[in-house]
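Asker: sequence first, predicted coordinates after that:
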Amino acid sequence: MTTIARRIASTPIRTATDTWSLIRDLVSVAGQNITHQLDLAANTACMLIAEEHTKTDPIVITGCGPQIRIYTLHGNDAIDGSTVIEQPLMITADDDWRLSIPATGSDYDLAEAVLASVVHVTVYDPATTPTGQSLAGQPVDHKSLMIDLTALET
């Protein structure tokens, strides 16, 4: 699977609201349902960005071609700007596209409850994701996972 990453300057360069607006604009395609769904999730997403959940764990978008991972930069990293990557994305969302935002603890519980009514936007807990679910929130069957190591042999 191809993965595309973006690193968005957030606080103190932008407010959490401005950061979410930029993310929405980067991934939105005119005439698609993405913008409306992202607007429905705006308050929750802004809270999670302000709490810096997206600093180390990405916002993950699937169902739009390659997987997209969006990180936010905060503090000196945002001010320095040397690792900022804010180019727009050219995506085509299918009907099953999903945007997953990281959160932990009570922020996770609150975000999960608020986003329950938003069809394409979910929240994931990075502390539990590797053991039982993919970043898109789909169950992973670890028993059926097979890695072909022959390509690594000399």
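Answerer: Sure, I can see it.
Asker: from now on I want contacts and neighbour counts done on CA atoms only, so please keep to that.
Answerer: Fine.
Asker: in contact with Ile13, which residues?
Answerer: Ala78, Ile79 (CA atoms under 8 Å, 6 or more residues apart in numbering).
Asker: again with the one 4 residues further on
Answerer: By CA under 8 Å, 6+ apart, the residues touching Thr17 are Ala42, Cys46.
Asker: residues of the helix or strand it falls within that come out buried?
Answerer: Under the assignment given by DSSP states H and E, the secondary-structure element containing Thr17 is helix 16-27. Neighbour counts using 16 or more other CA atoms under 10 Å place Ala16, Thr17, Thr19, Trp20, Ser21, Leu22, Ile23, Arg24, Asp25, Leu26, Val27 of helix 16-27 among the buried residues.
Asker: now do the helices in the protein.
Answerer: Using DSSP state H, the helices of the chain run over residues 16-27, 34-40, 42-50, 76-80, 105-115, 129-132.
Asker: can you tell me which of these is most buried?
Answerer: helix 42-50 (a mean of 21; mean count of other CA atoms under 10 Å).
Asker: quick one, what contacts the residue nearest the centre of the chain?
Answerer: Centrality entry for the chain: nearest residue to the mean C-alpha point is Ile59, 1.3 Å, by CA atoms, centre = their mean. By CA under 8 Å, 6+ apart, the contact list for Ile59 reads Ile68, Arg69, Ile70, Tyr71, Leu99, Ser100, Ile101, Pro102.
Asker: please compare the first structure with the one that follows:
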Amino acid sequence: MTTVTRRTFRSSPHRDALATWAAISDLLSRTNTGAQQELGSVAGIASSIIADKACENSPILVSCEGPQTRIYCLYDDDAIDGSDANEDVLGFDPLKGDWSISLPCEPDDLGWVQSALQQKSNRITAHEKTEAKKQDTADNSQGATLEIDLEGLLEP
């Protein structure tokens, strides 16, 4: 079972798409300064995806040796209100070890986004935004059950 952490960033009109990517990059690379340049190299591509609202219902998937981080964006009135935002610092390094990031994008844009990302990074890729929803559903349907041995707890 994979541990998952969620963060939700306020985007347009609270901040533009490039500033949103900068805030996401700052969160991810806070403890991994080596990744800052790589995240910066894809800023234009990532901000295009954010501007298209692909991250509204489909997350940016950040995988590493630790928990997976799923990052969503808020737009319009939700971004202004900000009550559903959670941009808090993570309690772990989300880019620890062999990390990767997968950006959601519209099906029509997937080809050019993958090609553009491939020229900049081998760790940052793109997926069709509907793929993450399928994965969420699969994760939820395969939920683990927790059994507690109450008798074992009472033994000295």
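Answerer: Thanks, I have the structure now. None of these values were measured; they are calculated from a predicted model.
Asker: hang on, the earlier thing: as a markdown table, the contacts of Ile59 of the first structure with distance to Val121 of the first structure would be great.
Answerer: Listed next are the contacts of Ile59 of the first structure as a markdown table, based on distance: CA to CA, whole Å:
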| residue | distance to Val121 of the first structure |
| --- | --- |
| Ile68 | 14 |
| Arg69 | 14 |
| Ile70 | 14 |
| Tyr71 | 16 |
| Leu99 | 5 |
| Ser100 | 6 |
| Ile101 | 8 |
| Pro102 | 11 |
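Asker: mind giving me the ChimeraX command for buried ones among these?
Answerer: Isolation of the buried members of the contacts of Ile59 of the first structure (16+ other CA under 10 Å) is achieved in ChimeraX through the command below:
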select :68,69,70,71,99,100,101,102
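Asker: which one of the contacts of Ile59 of the first structure is nearest Thr3 of the first structure?
Answerer: Distance to Thr3 of the first structure across the contacts of Ile59 of the first structure (CA to CA) is lowest for Ile68, with 5.7 Å.
Asker: what sits against the equivalent of that closest one over in the second structure?
Answerer: Aligning on TM-score structural alignment places Ile68 of the first structure opposite Thr69 in the second structure. Counting by CA under 8 Å, 6+ apart, Thr69 of the second structure touches Val4, Thr5, Arg6, Arg7, Leu61, Val62, Ser63, Pro94.
Asker: show me which of these is closest to Glu147 of the second structure.
Answerer: Scanning the contacts of Thr69 of the second structure for proximity to Glu147 of the second structure, where the rule is CA to CA, the winner is Val4, at 20.9 Å.
Asker: and the gap between the closest residue to that closest one other than its chain neighbours and Lys53 of the second structure?
Answerer: Excluding its sequence neighbours, the residue lying closest to Val4 of the second structure (CA to CA, 6 or more residues apart in numbering) is Gln68, at 4.8 Å. Going from Gln68 of the second structure to Lys53 of the second structure by CA to CA, to the nearest Å gives 21 Å.
Asker: could you do Thr5 of the second structure as well?
Answerer: Using CA to CA, we find Thr5 of the second structure at a distance of 21 Å from Lys53 of the second structure.
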